[in-house]
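Chemist: Here is a sequence with its predicted model. Questions after.
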Amino acid sequence: MSMRSSHPSDANSRPTRAVATDLLWAGAVIVLVVAVGTLLYLAQSNLSIVLWATVVAVAAIAYSTVVSIETAQTLNAIGERAWTDVQPLRAPATRHLSGSVDRVATLVWEREAALKEALQRERSYTLAVELSEMSLRDAHQRLAEVNAELEAFTYSASHDLAVPLKTIEAFAQLLSESDNLDEEQVDYTARIASTAQRLRSLITDLLVLSRMSSAPTGVENEIVDFNSMVLDIEGEIVTALGMGVNVSIEGSLPTVLAPSARVRPILQNVIQNGLKYNDSESPLVIVSGFRDGNQVIIQIADNGIGVPIAKGEDMFGLFSRLESKLDTPGSGAGLAIARRAARSLGGDLWLESSCPEGSIFMLALPDQIDAGPVPTPAPARVEV
């Protein structure tokens, strides 16, 4: 422990007493110098002048030294007092600074931990995405293989069924031309021929459905003009169903860039479906179209028997047939083929509305041609 008092009055008195003592010594030296100098001057010799100058210089140096020492002591005393005054403030400041440093260190540690955790999550997410992409690629590859196998099987099975079917049709034809059949045998022969025809239609639909279930490959897009396509389909249907049916185009139909061989079965099956399931005296289908954003919308409305909206999705099932009193031929695969063809092109086909007076189907296909303004949509109902 220091022997010096830290009381402020003691610190103030020390430099005062020291300054007084030093000043007395300095005064004594000056008096001595003046006295010696005076005696030498009175002697009036050159040596006395030199000695006088020397004594004066020594006195000045001594006085300056004394003043410097006293100034240093005074400043030292002031510094000690300032240090003593600062001490009460130093401890809280040091504690505050230490606490701030600790908080900053903690914050830095937390940020580093959060960054490491974020990087770990990012790596985990990236790994999960890569694994998902690999799984997705594997699934797509497997799906493509399964589709290829299914298509090959369907083609092979259809071909294997078609060969004996030709034999059945040939024998049925021979039997129908015989003159030795009674009425019952003629009826059986006609049933055999009719069943063979339905089986051939089913085989054809299976082949078409197999091709429409996957995206088109090895074909080029072309400009599909729905106006000419609908007119061509109308000619075929009128030939098959008779002159009593009518297909009408309302306005001008838009065009689309797509494989024509995929678009045609969509229109053909929907139009034919509306005319076959129709108990009107004048079966009618009205086709209209417009552009909606980046899509081409084709509306196909008929005045047929209609179907409840609740069963609208059932119509697109494979081999699904409407319940009606009409004896309508067909395998029930028409709408399934049409929807799969639409979806294979990136579009869709759905039942928009239905009532006892008819149904409205909507076909949406990606629009890849800029063909001008959007025409006004066709009316949502067919009135005959």
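Modeler: Perfect, thanks for sending it.
Chemist: For the rest of this, base every contact and every neighbour count on C-alpha atoms.
Modeler: Noted.
Chemist: which ones are touching Ser331?
Modeler: Neighbour list for Ser331: Arg198, Ser201, Leu202, Asp205, Phe319, Ser320, Arg321 [criterion: Cα atoms under 8 Å, 6 or more residues apart in numbering].
Chemist: try 6 Å
Modeler: Residues in contact with Ser331 (Cα atoms under 6 Å, 6 or more residues apart in numbering) are Leu202, Phe319.
Chemist: Setting aside sequence neighbours, what's the nearest residue to Ser354?
Modeler: Excluding the flanking residues, the one nearest Ser354 by Cα to Cα, 6 or more residues apart in numbering is Gly306, at 5.5 Å.
Chemist: whoops, I mixed them up, Glu220
Modeler: Distances taken as Cα to Cα, 6+ apart put Pro259 closest to Glu220, at 6.2 Å, once the chain neighbours are dropped.
Chemist: now do Phe319
Modeler: Among residues not flanking Phe319 along the chain, Gly332 sits closest, at 4.0 Å (Cα to Cα, 6+ apart).
Chemist: let's bring in a second model and compare:
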Amino acid sequence: MGRALPGIGLIAWGIHAFDYPLRWVFPEWFGYAGYILSSVLATVVAFGLVIGYLQQVRGQLAESETRYRSLFQDSASVMLLIDPSDGSIKDANAAAERFYGWSREELTCMRISQINTLTPEEVQAEMERARALQKNHFEFRHRLASGEVRDVEVYSGPVPGPSGEQWLYSIVHDVSDRVRAQRALEESERRYRAIFQESEQPMLLVDPDGARVVDANRAAARLYGRSVEDLRSMTIADLSAEEPLDAVLEEVRKTLEEDQYVGSYRHRTASGDVLDVEVYATPITFEGKQFLFTIVVDVTDRKRAERELDWYRASLEDEVEERTAQLEEAYQQLARANEAKDDFLRSMSHELRTPLNSVIGFSRLLEQELPGPLNDEQKIQVRMIRDAGMHLLSLVDDVLDLSRIEDGRVSVNVTDIDLGELARQAVAAVRPLAEEKGLALEVAGDAEVSCRTDPQLVRQIVWNLLGNAIKYTEQGFVRVQVGSDGRTAWLAVADTGPGMTPEQIERAFEAFTRFRPPGDSPGTGLGLAISKRLAELLGGRVTVQSALGEGSTFTLELPCTHAGGSGSDR
């Protein structure tokens, strides 16, 4: 209808114009009627033109609003309309809904200070700057509906509101990743500077172009005897005592190609001293430019020590040859001495045993008064002769036994035995000695303990252990206990003797070791040493547990099955 009114008005205006030629033909009243009609028609035409214009303007406004809605609502950028007078959010687009996690209805019920992490006063001050066109770019931290805080860049400027008031049109960009990367870079550079400057290891930052030192830490300044400023005005070739700049630049090129480099050089200090150094270099990018991060290690002392070591090594070889010859000569002398010892022992075995046996035999004949009667004093003297001879014969036997064991001349004949029966036989043999001292002699444990070993050597060990127990025990008992756990057979001899101190326990199995004065009890101090070596020869061991004043327990442990086989010689 609005578009038809202008056309109707033009038609009416034409009829009005047609009236004037007829005004002389028709009566006068017809003329007045024409004027009245023309006025009405003119008014209609005017209204038609106004209404057409308004319709055109309304269409343009609708088109403009459609474009605004498309730019604001459909934009991928986060957009907000904010009233700077109180910070209330007047509108938000779909991108803002997705970014903040609140709906448009929720956002338009909020104030920007509920999103911005600044204080309300600081937010208001920033909005005033944007409204006054003093600033249009801002960096804020905005809070999301999830509670997460994101770094954002905001571009904000004033626009007219629907009622003529002034609003702020704000475009928000999420820059959290960029800010995080920037902070990480700044932190990395801060750590680098802290490590570089505070390190006790000399470090240089070298520009590959010309091998110029662009930075040095305090440790490098101390090493070279120069200030950091002096080092920054030098090249690596200036520090080198041997290499020209061309050679240094070639090594810089290799470092860049291989991504790392290690080399040994000689550098000169400010005082003229020459240092042996090892250089570790690797390319790094710092503040957008590539440099060589270089660590310099002073190895002067080590190189000096290596040179001295080479000299000592060369001289040591000569000394080793000389000492080897001396050792060979000493070995030959020792071998000859050992042969002489064996000859002596064999001779002593014959030369001493024969007269000793004669002494002991004749003393027994005298003790039995076969040649004639003896008075009491003579009987005492004869008994002393016999005991001394027996003691000396025992010493000779023990020395010969120990010598044979150490020389590996002891024959091991392995067979199945009952360790319990062997213990009972040994106890029966020494029982008169125990009864003579008034000691109780007991055998306990398993009735039968099978073991595969050399019965003669085991019997010698048991006799030694029993003889020591009876010899050193003045009152109480001596107990023998036998047992087995399936893998190991054991025989323990416990007594109520004086016991031993820890120091005595450590020395108990040493040859010729006795813990009583020689006159207090007979013996050579070889029994335990022989027993220990015989046990080891059989694949076992002898251990001791003792405490001073509480007696001692010596235990022989043997494998239930000996690995040597029957009839083996050791």
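Modeler: Alright, I've got the coordinates. Bear in mind the structure is a predicted one, so any value in this text is a computation, not a measurement.
Chemist: before we move on, back to that, quick one: what's aligned to the residue nearest to Ser354 of structure 1 in structure 2?
Modeler: Residue correspondence to structure 2 (TM-score structural alignment): Gly306 of structure 1 is matched to Gly499.
Chemist: which SS class is its match?
Modeler: With DSSP: H, G, I helix; E, B strand; the rest coil as the basis, Gly499 of structure 2 sits in coil.
Chemist: picking up where we left off before, my read: the residue nearest to Phe319 of structure 1 touches Phe316, true?
Modeler: No. With contacts counted by Cα atoms under 6 Å, Gly332 of structure 1 stays clear of Phe316, the gap being 8.9 Å.
Chemist: give me every residue that touches the residue nearest to Phe319 of structure 1.
Modeler: Counting by Cα under 6 Å, 6+ apart, Gly332 of structure 1 has contacts Phe319, Ser320, Arg321.
Chemist: Quick one: buried ones out of these?
Modeler: For the contacts of Gly332 of structure 1, burial is judged from neighbour counts taken by 16 or more other Cα atoms under 10 Å, and it is met by Arg321.
Chemist: Any figure for the gap between the residue nearest to Glu220 of structure 1 and Ser201 of structure 1?
Modeler: 24 Å (Cα to Cα, to the nearest Å).
Chemist: Next, name the residue at the spatial heart of structure 1.
Modeler: For structure 1, the residue nearest the mean C-alpha position is Val129 (13.3 Å; Cα atoms, centre = their mean).
Chemist: part of a strand, is that one?
Modeler: No. Secondary structure assignment (three-state DSSP) places Val129 of structure 1 in helix, not in a strand.
Chemist: which ones are touching it?
Modeler: Taking Cα under 6 Å, 6+ apart as the definition, Val129 of structure 1 has no contacts.
Chemist: any chance you could map the helices in the stretch 101-250 of structure 1?
Modeler: Along the stretch 101-250 of structure 1, counting by DSSP state H, counting those that start in this stretch, helices occupy 183-212, 226-241.
Chemist: Against structure 2, what's the mean shift for the first one, could you check?
Modeler: Following superposition, helix 183-212 of structure 1 is found to deviate from structure 2 by 2.3 Å on average (mean Cα distance after the TM-score superposition for structure 1).
Chemist: Give me the buried positions along that helix.
Modeler: For helix 183-212 of structure 1, the buried set under the neighbour-count rule, 16+ other Cα under 10 Å, comprises 186, 189-190, 192-193, 196, 199-200, 202-212.
Chemist: If you count contacts, what does it end up packed against?
Modeler: For helix 183-212 of structure 1, the packing partners by 3 or more Cα pairs under 6 Å, 6 or more residues apart in numbering; DSSP states H and E come out as helix 46-176, helix 334-344.
Chemist: Can you tell me which of the ones you listed is most buried?
Modeler: Per residue and on average, the most neighbours among these fall to helix 334-344, with a mean of 24 (mean count of other Cα atoms under 10 Å).
Chemist: Against structure 2, what's the mean shift for that one, could you check?
Modeler: So helix 334-344 of structure 1 averages 2.1 Å relative to structure 2 (mean Cα distance after the TM-score superposition for structure 1).
Chemist: all helices for the stretch 251-384 of structure 1, in order.
Modeler: Counting by DSSP H, counting those that start in this stretch, one finds helices in the stretch 251-384 of structure 1 at the ranges 260-276, 334-344.
Chemist: residues in contact with the shortest one?
Modeler: Put plainly, it is helix 334-344 of structure 1. In contact with helix 334-344 of structure 1 (Cα under 6 Å, 6+ apart) are residues Leu209, Met212, Ser213, Ser214, Ala215, Ile266, Asn269, Phe316, Gly317, Leu318, Asp348, Leu349.
Chemist: so that helix matches what in structure 2?
Modeler: Counting by TM-score structural alignment, helix 334-344 of structure 1 falls onto residues 527-537 of structure 2.
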